[in-house]
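In: Have a look; sequence and predicted model below, questions after that.
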Amino acid sequence: MASSLRLLLPLLLLLICSIHGGRGQPCSTSDIRVEQRTTGASVEGQPEYQVTVSNTCDCPQSKVMLLCYGLNSVTDVDPRAIKPVDAKLCAVAGGRPLSKGTPVKFKYAWKTPQDFPVVSSEIHC
């Protein structure tokens, strides 16, 4: 019995690691990617930027919060994609889960590009 358990344990660990993307641990905020590029357009004399927020982990992540400091823009930003919740934080997709392969995109126009570091998320595995 003990020898069977010793043979089965490595297989079980391999299975668990493969379920979690080979990392041996569930997702984290580092699996949320924020990419930004200029669109080439100008709005009220300010350059326009497109931001893509995506989840690279197999497990959905909800309540994704980014540091945004009020989200400065000379144009309206789609509140379904990103919305300030206070003077520092913005919620992505209204807190709904971000799944792998379904990014959230939004545009804003401002004199300089803003940083959007990921602050937190809730992982659903």
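Out: Yep, that arrived.
In: Going by C-alpha atoms from here, please, whenever you check contacts or count neighbours.
Out: Will do.
In: what about the spatially most central residue of the chain, distance to residue 61?
Out: Most central in the chain under C-alpha atoms, centre = their mean is residue 32, positioned 3.1 Å from the mean C-alpha point. In this view, residue 32 and residue 61 are 8 Å apart by C-alpha to C-alpha, to the nearest Å.
In: Take this one as well and set it beside the first:
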Amino acid sequence: MEFFNKFQCFVLFMFFMTRGSLQCSPGTLKDITIEQVRTGAKIQNKPEWKVTVHQKCPCSFTNVQVRCPGIDSVVKPSPFIISKSGPGLCLLNNGNSLRTFDFTYGSDQPIAFVPFSFEEACS
């Protein structure tokens, strides 16, 4: 009986230990958060916006695409940071994995970046 109680405790312990690391498997678009703040600086006489993209899962996300309406009318960063990938879509970080990713751009109004798709790379 003592063995059974210890075994039960071990199983319960392992359940709680792995629960946090399996929360995102598989990942969803809700696991990507996008925050924007106005920095106070100007880019070509337009307000600068800092965008922080964060993915919360232990697995890497690659080929992250976001909806980026109006991106053509702003001062954009390097295409390795954000580039058009389709009508109203942009690819982040040249398709490379990201955990936390920052970039800035210049625009009179913030762009409503919304996660659209990604590929999950768990090893």
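Out: Looks like it came in fine. A quick note: this is a predicted structure, and the numbers were derived from the prediction, not measured.
In: So after superposing, what's the score?
Out: The TM-score (TM-score structural alignment, normalised by the length of the second structure) is 0.77; 117 aligned residues with a C-alpha RMSD of 2.5 Å.
In: residues shared between the contacts of residue 32 and residue 61 of the first structure?
Out: Residues touching both residue 32 of the first structure and residue 61 (C-alpha atoms under 8 Å, 6 or more residues apart in numbering) are residue 55.
In: The residue lying closest to residue 80 of the first structure once chain neighbours are set aside: neighbouring residues, count only.
Out: Closest residue to residue 80 of the first structure apart from its sequence neighbours, by C-alpha to C-alpha, 6 or more residues apart in numbering: residue 93 at 5.4 Å. For residue 93 of the first structure, the neighbour count with other C-alpha atoms under 10 Å is 22.
In: Return the residues in contact with residue 93 of the first structure.
Out: With C-alpha under 8 Å, 6+ apart, residue 93 of the first structure has these contacts: 79-83, 104.
In: same thing but 10 Å
Out: Going by C-alpha atoms under 10 Å, 6 or more residues apart in numbering, residue 93 of the first structure touches 53, 62-65, 78-83, 103-105.
In: Still touching in the second structure? Go through those.
Out: With the contact criterion set to both residues aligned by TM-score structural alignment, their matches' C-alpha atoms under 10 Å, the contacts of residue 93 of the first structure that also touch in the second structure are 62-65, 78-83, 104-105.
In: Can you show me the helices along the first structure?
Out: For the first structure, the helices defined by DSSP state H cover 2-19.
In: longest strand of it?
Out: Scanning the first structure for the longest strand, with DSSP state E as the assignment, gives strand 32-43.
In: name the helices or strands packed onto it?
Out: strand 46-55, strand 61-67, strand 104-109, strand 118-123 (3 or more C-alpha pairs under 10 Å, 6 or more residues apart in numbering; DSSP states H and E).
In: Tell me which of these sits most buried.
Out: strand 61-67 (a mean of 23; mean count of other C-alpha atoms under 10 Å).
In: between that one and strand 118-123, how many degrees?
Out: 170 degrees (axes from the mean of the first three to the mean of the last three C-alpha atoms, to 10 degrees).
In: Can you tell me which helices and strands strand 61-67 of the first structure packs against?
Out: strand 32-43, strand 46-55, strand 82-84, strand 89-92, strand 118-123.
In: Okay, residue 86 of the second structure and residue 110 of the second structure: tell me how far apart.
Out: For residue 86 of the second structure relative to residue 110 of the second structure (C-alpha to C-alpha), the value is 20 Å.
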